[in-house]
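J.: Quick check, what structure comes out for this input:
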Amino acid sequence: MTGSSDPAGPTEPAGPSGPDAPSGSASSADPAEKTEKTEKTEKAEPAYADRVFRSGGGIVGGGLLLALVLWIGIDALVRGTGRTPWLALAGMLCVIPLIIAFTLRPAVFAGTDRLRIRNPFRTIDLPWGSVTDIRASYSCEAFTRDNGKFQLWAVPVSLRQRKRSARQQTRRAGDDPHGRTTVNVDVTDHQARMATADRTTADLRDLAERSANRTTAQGAPVVRWAYEVIAPAAAGLVVLLVLLLVG
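T.: Below is the predicted model of the structure:
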């Protein structure tokens, strides 16, 4: 009974014996596993929401201009006689898109993979890998590897604000009784006292340097014209010219 209860008998093990076979199979799969892990790591990186930069003064000014144009235009439509309502309608059709284009539309969207610049008449998509530098002199501009230069309308440079920031930083330098100048350096405070355009430029440049080598941040710049702004403004201008010429 004891011998019949052992069905396996003195047979060889079913699986490969010794430590060589498992280690060999694992090593053969290492390249594929490493590639898969790399792809998973890149996909697992946190995707941050776009940082949006706008001009507060432009938004306020654009809102006031729109209110003024609408007030005058609607009043002319309601109370005007003869060709006045048509002239008012054509004028609003031409002027309102231009006001929106130069005040409310400009914005800069900085994401993990690309910089999107929305200017009055164009939208430019710049992968971070194509950006070489971002500078703010008399205007804020982005430079690309193909010698392209694009202005950031949403980040205006204020020379008055820059001079005021320089004066504030100078005041923080104190002279001791021995005539020596001592300056306490605080990076956070220094950035807080920078002009808005300079602070924004520094943030964008830092983001460009950190994201330039990402595989998803490569490519060529893409420029698109804002026909949703150009078409109504051009149509309103044509109608206005025709009405004025016809008399």
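J.: CA only for contacts and neighbour counts going forward, please
T.: OK.
J.: Give the next helix or strand downstream of the longest helix seen in the chain.
T.: Longest helix of the chain, by residue count under DSSP state H: helix 56-79. Downstream of helix 56-79, the next assigned helix or strand under DSSP states H and E is helix 84-99.
J.: That next one packs against which elements?
T.: Helix 84-99 sits against helix 56-79, helix 227-246, with contacts defined as 3 or more C-alpha pairs under 8 Å, 6 or more residues apart in numbering; DSSP states H and E.
J.: in this structure, which spans are strands?
T.: Remark: strands assigned in the chain by DSSP state E are 51-53, 107-110, 114-118, 122-127, 131-136, 140-144, 149-151, 174-175, 181-182, 222-225.
J.: Could you say which of the ones you listed is packed most deeply?
T.: Across those, the average number of neighbours (mean count of other C-alpha atoms under 10 Å) peaks for strand 114-118, which reaches a mean of 24.
J.: Report the buried residues of stretch 76-87.
T.: For stretch 76-87, a neighbour-count test (16 or more other C-alpha atoms under 10 Å) marks 76-77, 84-87 as buried.
J.: wait, I meant stretch 163-183
T.: Residues of stretch 163-183 classed as buried: S165 (neighbour count, 16+ other C-alpha under 10 Å).
J.: Show residues contacting that stretch.
T.: With C-alpha atoms under 8 Å, 6 or more residues apart in numbering as the test, stretch 163-183 has contacts from 184, 190, 193-195.
J.: Now the buried members of the residues you listed.
T.: By 16+ other C-alpha under 10 Å, the contacts of stretch 163-183 give 193-195 as buried.
J.: which one of those sits closest to S23?
T.: M194 (58.9 Å; C-alpha to C-alpha).
J.: I134 versus the closest residue to the closest one other than its chain neighbours, what's the distance?
T.: Closest residue to M194 in three dimensions, ignoring its sequence neighbours and counting by C-alpha to C-alpha, 6 or more residues apart in numbering: S165, at 5.8 Å. Between S165 and I134 the computed distance is 20 Å (C-alpha to C-alpha, to the nearest Å).
J.: go on, R164?
T.: For R164, the distance to I134 - C-alpha to C-alpha - is 22 Å.
J.: Same question for E39.
T.: Separation of E39 from I134 (C-alpha to C-alpha) stands at 30 Å.
J.: And W71, by the same measure?
T.: Distance from W71 to I134, counting by C-alpha to C-alpha: 40 Å.
J.: And for G236, the neighbour number?
T.: G236 has 21 neighbours, counted by other C-alpha atoms under 10 Å.
J.: ok, now which ones touch it?
T.: By C-alpha under 8 Å, 6+ apart, the contact list for G236 reads 90-95.
J.: now the other sequence, so there's something to compare against:
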Amino acid sequence: MTTPEHEPSAPQPPAPRSTDRVHRSPAGILTGVLLLALVAWLGFDALFTGHGRTPWLALAGMILVVPLVVAFTVRPAVYANDERLRIRNPFRVIVLPWGQVATLRSGYSNEVVTDSGTKYQLWALPVSLRARKRAARQAARTAAAGEPRAGGGRGRAFGFGGGAPAAGGRSGATRATTDQVMDDLREMQEARENTEAAQGEATVRWAYEILGPAAAGAVLLAILIALG
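T.: Modelled structure (predicted):
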């Protein structure tokens, strides 16, 4: 009895890329929605009820203001997966493979520093000194009650230290929200920076979808003002 020849197995499809973890500012989005609603209300009122040059000035102002409001409130986001960190700031999109990231720093703003020394601010993760003080007060109350503190010492409670909190401190209430996010990003960077998939070149792209309309609105507004 003959045995059938072993057939080569079919090539396996490449493993799917890891899903992005998306970090945004809920307060920024809410502010942006409210500002856009206000601009729309005032702008459309001027468009439909204004006289003379007023509708044209309102139109130019809306073309200028709406992209800027979107850029600074709704647009900022941070996307992180096992391969890279993608930062969507108001006017630029920065893609940094983890191998290019030197450190993530938290002070009066959250920022990432590349191996070449270039710094990029994380607009989607604004620092709240009020939240840090609230977290510090909670940490002090926890320590006074004799309970184990989540997140380590005083410097970590304010988010200035590097690395992740002590074990068991991930779910504690003694860290400001954005500081907890920065800890997560540091953990990903430390775990993935030497992997093959996390190597490559950093790229920076200007957000022409924001800059173009804003520039057009500014030019139109300048022309209308100049014509008197």
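J.: Adding distance to A110 of structure 1, write the helices and strands packed on helix 84-99 of structure 1 out as TSV.
T.: Shown next, in TSV, are the helices and strands packed on helix 84-99 of structure 1 (distance: least, C-alpha to C-alpha, whole Å):
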stretch	distance to A110 of structure 1
helix 56-79	18
helix 227-246	23
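J.: sorry, back to before: find me the equivalent region of the longest helix of structure 1 in structure 2.
T.: Using TM-score structural alignment, helix 56-79 of structure 1 lines up with residues 26-49 of structure 2.
J.: superposed on structure 1, where does that stretch end up, distance-wise?
T.: In the superposition with structure 1, the average deviation recorded for stretch 26-49 of structure 2 is 0.3 Å (mean C-alpha distance after the TM-score superposition for structure 1).
J.: Show me what D133 of structure 1 aligns to in structure 2.
T.: Taking TM-score structural alignment, D133 of structure 1 has T103 as its aligned residue in structure 2.
J.: Its match against S116, yeah?
T.: No: the pair T103 of structure 2 / S116 is not scored as a contact, 11.2 Å apart, by C-alpha atoms under 8 Å.
J.: roughly how far apart are the aligned partner of R164 of structure 1 in structure 2 and P90 of structure 2?
T.: Using TM-score structural alignment as the criterion, R164 of structure 1 maps onto R134 of structure 2. Per C-alpha to C-alpha, R134 of structure 2 is found 29 Å from P90 of structure 2.
J.: before we move on, what about P126 of structure 2?
T.: As for P126 of structure 2, its distance to P90 of structure 2 is 13 Å (criterion: C-alpha to C-alpha).
J.: which one in structure 2 is aligned with D206 of structure 1?
T.: Per TM-score structural alignment, D206 of structure 1 is aligned with E187.
J.: Inside helices: which ones of the buried ones among the contacts of stretch 163-183 of structure 1?
T.: Counting by DSSP H, the part of these found in helices is R193.
J.: Could you single out the nearest of the buried ones among the contacts of stretch 163-183 of structure 1 to S55 of structure 1?
T.: The closest of those to S55 of structure 1 turns out to be A195 (C-alpha to C-alpha; 13.2 Å).
J.: Show the contacting residues for the closest one.
T.: A195 of structure 1 makes contact with 158, 161-162, 165, according to C-alpha under 8 Å, 6+ apart.
J.: what residues does stretch 214-232 of structure 1 touch?
T.: By C-alpha under 8 Å, 6+ apart, the list of residues contacting stretch 214-232 of structure 1 from outside reads 93-94, 97-98, 101, 112-114, 120-130, 211-212.
J.: Next, the buried residues of it.
T.: For stretch 214-232 of structure 1, by 16+ other C-alpha under 10 Å, it's 216-218, 220-221, 229-230, 232.
J.: Can I get these in JSON lines including distance to V52 of structure 1?
T.: Below are the buried residues of stretch 214-232 of structure 1 laid out as JSON lines (distance: C-alpha to C-alpha, whole Å):
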{"residue": "T216", "distance to V52 of structure 1": "20"}
{"residue": "A217", "distance to V52 of structure 1": "18"}
{"residue": "Q218", "distance to V52 of structure 1": "21"}
{"residue": "A220", "distance to V52 of structure 1": "22"}
{"residue": "P221", "distance to V52 of structure 1": "19"}
{"residue": "V229", "distance to V52 of structure 1": "21"}
{"residue": "I230", "distance to V52 of structure 1": "24"}
{"residue": "P232", "distance to V52 of structure 1": "27"}
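J.: corresponding residue for L244 of structure 1 in structure 2?
T.: Under the alignment (TM-score structural alignment), L244 of structure 1 maps onto I225.
J.: repeat for I124 of structure 1
T.: In structure 2, I124 of structure 1 lands on I94 (TM-score structural alignment).
J.: Without its sequence neighbours, what residue ends up closest to that match?
T.: Once flanking residues are discounted, I94 of structure 2 sits nearest to V204: 4.5 Å by C-alpha to C-alpha, 6+ apart.
J.: cool, P120 of structure 1 as well?
T.: Among residues not flanking P120 of structure 1 along the chain, A101 sits closest, at 4.4 Å (C-alpha to C-alpha, 6+ apart).
J.: The aligned residue in structure 2 for that neighbour: neighbour count?
T.: Using TM-score structural alignment, the partner of A101 of structure 1 in structure 2 is A71. Counted by other C-alpha under 10 Å, the residues lying close to A71 of structure 2 total 21.
J.: how much space between A71 of structure 2 and G28 of structure 2?
T.: 11 Å.
J.: Same question for G172 of structure 2.
T.: Counting by C-alpha to C-alpha, the gap from G172 of structure 2 to G28 of structure 2 is 24 Å.
J.: again with R192 of structure 2
T.: Distance of R192 of structure 2 to G28 of structure 2, computed by C-alpha to C-alpha: 30 Å.
J.: One more: A202 of structure 2?
T.: Taking C-alpha to C-alpha, one finds A202 of structure 2 at 27 Å from G28 of structure 2.
J.: R132 of structure 2 too?
T.: 18 Å.
J.: same thing with T54 of structure 2?
T.: T54 of structure 2 sits 30 Å away from G28 of structure 2, going by C-alpha to C-alpha.
J.: S128 of structure 2: how many residues sit nearby?
T.: S128 of structure 2 has 15 neighbouring residues, counting by other C-alpha under 10 Å.
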